[in-house]
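Engineer: sharing a model prediction with you, sequence too.
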Amino acid sequence: MSNDLVYKRNWWERNWKWFLAVIVLALGIWLFLISVANTNSIDVVQAYSENALYENALAKVNTNDEAISILGNLEPLDQLAILEGSAKYSTDKQRIETTVRIKGSKAKGKMDISAFKKGNNWQYEKINIRINSTKEVISIVK
């Protein structure tokens, strides 16, 4: 008896449906992640170039006695702190809501900034410091 009539299907013929399903699922997940990440990443990159926004806000924090007594001497913001933070610009790029980490000699926290651009300068509507260890919030600009 000869086995010449038995046809054995190759891997592609047996598994093409699974392969296609995995590709479609991976593509869907990739598109979702790109759409979610893209909105904030563009704003964070733009905020990265706004040195004056963060430096002036930190200078205001350094004049607040309550913040200095809790945080201690504040370290200058490094560029990584801005990239790790979050930023959301208005559609005309004249307003920003941003959060960055700050570190003092006594404690660490987050600085929340809400500001708008007037000419070439930033006007602060709100600067809050959230202390990590105590969950206390210090309002620098209200």
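Structural biologist: Thanks, I have it. Just so you know, these numbers come straight off a predicted model, no measurement behind them.
Engineer: when you work out contacts or count neighbours from here on, use the C-alpha atoms and nothing else.
Structural biologist: Noted.
Engineer: run through the strands of the chain in chain order.
Structural biologist: Taking DSSP state E as the test, the strands found in the chain are 86-89, 95-103, 108-118, 121-131, 137-141.
Engineer: redo the ones you listed as TSV? Include mean neighbour count and distance to R9.
Structural biologist: Shown next, in TSV, are the strands of the chain (neighbours: other CA atoms under 10 Å; distance: least, CA to CA, whole Å):
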stretch	mean neighbour count	distance to R9
strand 86-89	21	53
strand 95-103	20	58
strand 108-118	19	61
strand 121-131	18	64
strand 137-141	18	67
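Engineer: possible to save those strands as CSV with distance to V45?
Structural biologist: Formatted as CSV, the strands of the chain follow (distance: least, CA to CA, whole Å):
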stretch, distance to V45
strand 86-89, 9
strand 95-103, 12
strand 108-118, 16
strand 121-131, 18
strand 137-141, 25
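Engineer: dropping in the other structure now:
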Amino acid sequence: MQDDDYQPKKNWWDRNWKWFVPTGCLSLIVLFCLFIGGLFYGVTSMMTNSDAYKEAMNKAQHNELVIQKLGSGIENDGMVSGNISTSDNTGNCNLEIPIKGSKGTGILFVVAHKKVKWNFDELSVYVNSTDEEINLLEK
């Protein structure tokens, strides 16, 4: 055996970099996406679990004119947008909630402030098919 035939054994990095680099990059991308998804889920859950959201949806679901225009079984139809901020017994809420029923779709607009309990400044449903707005605060 000659000394010229001897090749030193490659180190771990030289043997494995071709699969390690793409796997490492992909892992970082997946972790970032999971973080953003978790953050999005947390914010969305905070909005949909709020008393203002629940009370507004309840009023829309039991309003005869909304049921007549959108149909029965009114429920959320997508991503809620807007903001809610609360601190102890005070807070503000400004939400747009896409809703749907058996006959059509609409948007529930909610503007409220909280002093111990939520008081609605605006609560209306925009009916997509007729461009009609139904004020839920009118008696």
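Structural biologist: Here it is on my side, so go on. The model shown is predicted, which means the values in this text are computed figures rather than measured ones.
Engineer: now the TM-score, please.
Structural biologist: Once superposed, the chains reach a TM-score of 0.59 (TM-score structural alignment, normalised by the length of the second structure), with 130 aligned residues with a CA RMSD of 3.8 Å.
Engineer: that older thread, of the strands of the first structure, which is nearest L25 of the first structure?
Structural biologist: With respect to L25 of the first structure, and counting by CA to CA, the nearest of the strands of the first structure is strand 86-89 at 28.8 Å.
Engineer: which residues are contacting that closest one?
Structural biologist: 40, 43-44, 47, 95-100 (CA atoms under 8 Å, 6 or more residues apart in numbering).
Engineer: now stretch 122-133 of the second structure
Structural biologist: Residues contacting stretch 122-133 of the second structure (CA under 8 Å, 6+ apart): 56, 60, 66, 69-70, 104-112, 134-137.
Engineer: could you do stretch 90-107 of the first structure as well?
Structural biologist: 70-75, 77, 81-82, 84-89, 108-118, 131-133.
Engineer: swap the cut-off to 7 Å and go again
Structural biologist: With CA atoms under 7 Å, 6 or more residues apart in numbering as the test, stretch 90-107 of the first structure has contacts from 70-75, 77, 81-82, 85-89, 108-117.
Engineer: identify the residue spatially nearest to the residue most central in space within the second structure, adjacent ones excluded.
Structural biologist: Closest to where the C-alpha atoms of the second structure average out (CA atoms, centre = their mean) is T44, at 3.7 Å. Nearest residue to T44 of the second structure in three dimensions, chain neighbours excluded: V80, at 7.0 Å (CA to CA, 6 or more residues apart in numbering).
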